[in-house]
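[1] Just to be clear, the model below is a prediction. Sequence and coordinates:
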Amino acid sequence: MAEHQHRTDPGAVEGDFYRVKDLLDADERKRLDAVREFLVTRVAPHANEWWEREHTPLDLREEIRALGITGEPGDTDGIAPRGHLFAGLLGMEMARVDPSFATFFGVHAGLAMGSIRECGSAEQRERWLPSMARWEKIGAFGLTEPLVGSGTALGLTTTARREGDEWVLNGEKKWIGNATFADLIVIWAKDEEDEQVKGFVVEKGTPGFSARKLEHKIALRGVQNAHIVLEDVRVPEADRLQEAHSFRDTARVLKVTRGGVAWSATGCSVGAYEAARAYTVEREQFGRPLAGFQLVQDLLARMLANITASQAMVVRMAALEERDEMSDAHAALAKMFCTSRMRETVAWAREVLGGNGILLENDVARFFADAEALYSYEGTRDMNALIVGRAATGYSAFV
């Protein structure tokens, strides 16, 4: 047999090349395997169809609830403790199969529930989190605005005005995931009196609140992003997040979820790599599989290197988070690095497939397109670089 025809087991090398999963204990590995089985059987077969139809699988809520991965201990009964590494690997597994599904889950369980957990009073946590953990009520997170993306810390235009025991909200929000169907929408607005950012939970159907689905997206099409309009929306003081007093409190939520996007970006890279590798084993040119060509193997090796470097960073980030030592800059560097490496990886995956790389049926096209959204949301590369630069130098260069 010619040397170039020799090959080992084509299923031997998946995206977790350095076996990060082995860092979990036996119980966590078993739980992660159950989630992967759900993703492979209930999400993967439909991911391309959902992406093309701009469909969010709300009908899977009961099955997601049964996995026991939504929320944290204390949110409601029956939630098992889990470490930050396990939580990160959950996000990676979801994005490995479908970044849209990972975002749908993350907006609800991370941004919305995280805002209430971090910034709500004990009464508010008891009132909202149990039903959200059970997926009886779905959450959304409204921060970004039509004219304000990266500048939300200083330039938020949505306003809140206190009138007795109520607050009156006016303004617009854009790119708000889950907002077309969410039951509870966390809205961040600037208090007209002290000009500080505060958080409010707006219930679906509140007069003056409307959410219009954004059409014609080329990424994360399975996520229902909305343009929200708030016209004299009245929210009782009881629904103002009692521990959100300034944008610093908003940033506490974003620090955690920004780290989560780094895990999702790593998962997106893994999904693109695994789809590309599977294609090269099956596809033949010039009488042998693409996997047997040097240039193809070089690209696959580059993809694995990007994935492994990203995994090493987020695993260390999880360890810092476990000790409550993760800073904004740690999360920002992980988001910046992992999404940049993801962008390279999905492009190489598409390159390996040639023209077939733009067809949904081969999966890579979906990861290639979805990567563009992950690259931008939860802080652009530039903004995260400035957060890291500020930590490195002691100087702020934002304006």
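    Structure's in. What do you need?

[2] okay, CA-based contacts and neighbour counts for the rest of this
    OK.

[3] neighbours of residue 173, just the number please.
    Neighbours of residue 173 under the rule other C-alpha atoms under 10 Å: 25.

[4] And the closest residue in space to it that isn't next to it in sequence, how far from residue 230?
    Closest residue to residue 173 in three dimensions, ignoring its sequence neighbours and counting by C-alpha to C-alpha, 6 or more residues apart in numbering: residue 145, at 4.1 Å. For residue 145, the distance to residue 230 equals 12 Å [C-alpha to C-alpha, to the nearest Å].

[5] returning to what we had before: A strand includes the residue nearest to residue 173, no?
    No: assignment of residue 145 by DSSP: H, G, I helix; E, B strand; the rest coil gives coil, placing it outside any strand.

[6] I figured it hits residue 188, correct?
    No: with contact defined as C-alpha atoms under 8 Å, residue 145 does not reach residue 188; the gap is 10.1 Å.

[7] Looking at the two, which is more packed in?
    The residue with more neighbours, out of residue 145 and residue 188, is residue 188; 29 against 22, by other C-alpha under 10 Å.

[8] how about the residue nearest to residue 173, what does it touch?
    156, 157, 172, 173, 174, 175 (C-alpha atoms under 8 Å, 6 or more residues apart in numbering).

[9] Just the closest of those residues to residue 68, please.
    For those, the minimum distance to residue 68 (C-alpha to C-alpha) is 28.2 Å, reached by residue 175.

[10] what about that closest one, which helix or strand?
    strand 166-177 (DSSP states H and E).

[11] Equivalent analysis for residue 129, please.
    helix 122-133.

[12] Only the buried residues of that helix, if you could.
    124, 125, 126, 128, 129, 130, 132, 133 (16 or more other C-alpha atoms under 10 Å).

[13] ok, structure two:
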Amino acid sequence: MTSTAAGPVLLDDASLHERVRDYVGARAQQVDGCEVALRDGIAHLASLGALERGVYGAQAPEDLTRMCEITGTVALDCMSQAFSLWCHRMAIEYFHQADEDSPARARFLPQLRTGETLGSTSFAAATANFLAGTPLPVTFRREGDHLVVNGRIAWASNLQAPFVSVAAAANEDDPTERVVFAYTEATPGLELGKYPDLLALQATSSTSPAFKDAVVTADDILTYDFEPFVSRVLATFLLIQSSFCWGLATRSLDEAGQQLDGPKQVFAPTYEDLRARLDSVESRVRTLSAHPNREEIEHRALLQLRLDAGRLALESVSLESKLAGGRGYMLHSGTARRLREAAFLPVQSPTEVQLQWLLARSA
């Protein structure tokens, strides 16, 4: 990370950095108030060539590093937009990693590339199933030439039509058989509850989709080869998540560092500790994202990075708030918004509980 008079710089592309920050920063307050659609931001990032960097097996490893930088740069100004970007980028990754002859791949990738269709991920339970063998909450059975799917996704975002999301289901008679499939707002048997009121990230169109005898056709299938598929997408999933934590922490520590004067210098040791941890997170994001074979990256290293990055962001925003004083407590201040946004990180899947549990199991 470098810093300029205009603030921290994560992107090694000055022009792209400026264009991303100018756009994202100008609309952050409107996004927080649900006055503008996140879809517009995805389409804008698509126009900048900032959506499809670092696809595994299709592009150079350093392109994923650039995708992480872009995500972190968006998070400097707005976590809602960064989170929406992660959701959309993961949908792009899923369809790229689908079977080559998958009709869903050919159908949805062009729409995702432009932002015409909003990409969503319903893959948290699939990740947990892969890492720890926890049961999938969605099941399927075969009826004729299609699947009948039942169950509930605990949480998914970017569910603003037209959207496409990717989930996994287990055969109700043989849970070792699993399928990765796509669903849209038009999937028969899909029920979308209303968007609940959230502390922050309200604009992300998040809810708990339910499948009640939902019909999934062959055209919706990405793959039945579940474990190799998850192995290909897991590193991207966790590295881009870690990147928006990196961006949020960077912004808060930049704000905090400008206020360490007078009596506030009592927090200087805390600030220096957080800065050292930020350097560690950034170094690991850059090193792991540049790995030539993502399937070979140790799962424990990815999980530890995600845990460390989330904790760092939360503690950095807390320090910023303490140093900002009363003006940071104003409802529409950037500090107050970052406090609300950071509160999401311990409960975002994989949650802090899940991360600690998975790390304890692998110790």
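    Right, received. Where do you want to start? Source: prediction; values computed, not measured.

[14] tm score of chain vs chain?
    Here the TM-score for the pair of chains, by TM-score structural alignment, normalised by the length of the second structure, is 0.85; 356 aligned residues with a C-alpha RMSD of 3.2 Å.

[15] Grab the nearest non-local neighbour of the most centrally placed residue in the second structure.
    Closest to where the C-alpha atoms of the second structure average out (C-alpha atoms, centre = their mean) is residue 86, at 3.5 Å. Take residue 86 of the second structure and drop its neighbours on the chain: the residue closest to it by C-alpha to C-alpha, 6+ apart is residue 240, 6.4 Å away.

[16] okay but the one you found is in contact with residue 68, surely?
    Yes: counting by C-alpha under 8 Å, residue 240 of the second structure touches residue 68, with 5.4 Å between them.

[17] I'd like the distance from stretch 75-86 of the first structure to the chain centre, please.
    18 Å (C-alpha atoms, centre = their mean, to the nearest Å).

[18] Sort out which residues of it are buried, please.
    Of the residues in stretch 75-86 of the first structure, 75, 76, 79, 84, 85, 86 count as buried by neighbour count, 16+ other C-alpha under 10 Å.

[19] And the fifth one, what's its match in the second structure?
    Think residue 85 of the first structure. Taking TM-score structural alignment, residue 85 of the first structure has residue 65 as its aligned residue in the second structure.

[20] Return the residues in contact with that match.
    54, 285, 286, 289, 290.

[21] biggest separation within those, which pair?
    The widest separation within these (C-alpha to C-alpha) is 13.5 Å, between 54 and 285.

[22] hmm, back to that, element containing the residue nearest to the centre of the second structure?
    Going by DSSP H and E, residue 86 of the second structure is in helix 79-96.

[23] Give me the mean deviation of the longest helix that the second structure contains from the first structure.
    If you go by DSSP state H, the second structure has its longest helix at helix 226-257. On superposition with the first structure, the mean distance recorded for helix 226-257 of the second structure (mean C-alpha distance after the TM-score superposition for the first structure) is 2.3 Å.

[24] hang on, the earlier thing: nearest to residue 242 of the first structure among the contacts of residue 145 of the first structure?
    Using C-alpha to C-alpha, the contacts of residue 145 of the first structure come closest to residue 242 of the first structure at residue 156, 19.4 Å.

[25] Quick one: map that closest one onto the second structure.
    Using TM-score structural alignment, residue 156 of the first structure pairs with residue 136 in the second structure.

[26] Provide a list of residues in contact with its match.
    125, 126, 129, 168, 169, 170.

[27] hmm, which of these are common to the first structure?
    Contacts conserved in the first structure for these, counting by both residues aligned by TM-score structural alignment, their matches' C-alpha atoms under 8 Å: 125, 126, 129, 169, 170.

[28] The fourth one -> the first structure?
    Per TM-score structural alignment, the equivalent position to residue 169 of the second structure in the first structure is residue 189.

[29] Counting neighbours, what do you get for its match?
    If we define neighbours as other C-alpha under 10 Å, then residue 189 of the first structure has 27 of them.

[30] Next, report how far the helix or strand containing it is displaced from the centre of its chain.
    In this structure, residue 189 of the first structure sits in strand 184-191 according to DSSP H and E. When C-alpha coordinates are averaged (C-alpha atoms, centre = their mean), strand 184-191 of the first structure and its chain have centres 20 Å apart.

[31] Chain neighbours aside, what residue packs nearest to the equivalent of residue 257 of the first structure over in the second structure?
    Using TM-score structural alignment, the partner of residue 257 of the first structure in the second structure is residue 237. Nearest residue to residue 237 of the second structure, sequence neighbours excluded (C-alpha to C-alpha, 6+ apart): residue 90, at 6.6 Å.

[32] So the one you found versus residue 41 of the second structure, what's the distance?
    Distance from residue 90 of the second structure to residue 41 of the second structure, by C-alpha to C-alpha: 16 Å.

[33] When the two are compared, which one has more neighbours?
    Comparing residue 90 of the second structure with residue 41 by other C-alpha under 10 Å, the one with more neighbours is residue 90, at 27 against 21.

[34] if I pick that one, what's in contact with it?
    By C-alpha under 8 Å, 6+ apart, the neighbours of residue 90 of the second structure are 119, 120, 121, 236, 237.

[35] Right, I'll leave it there.
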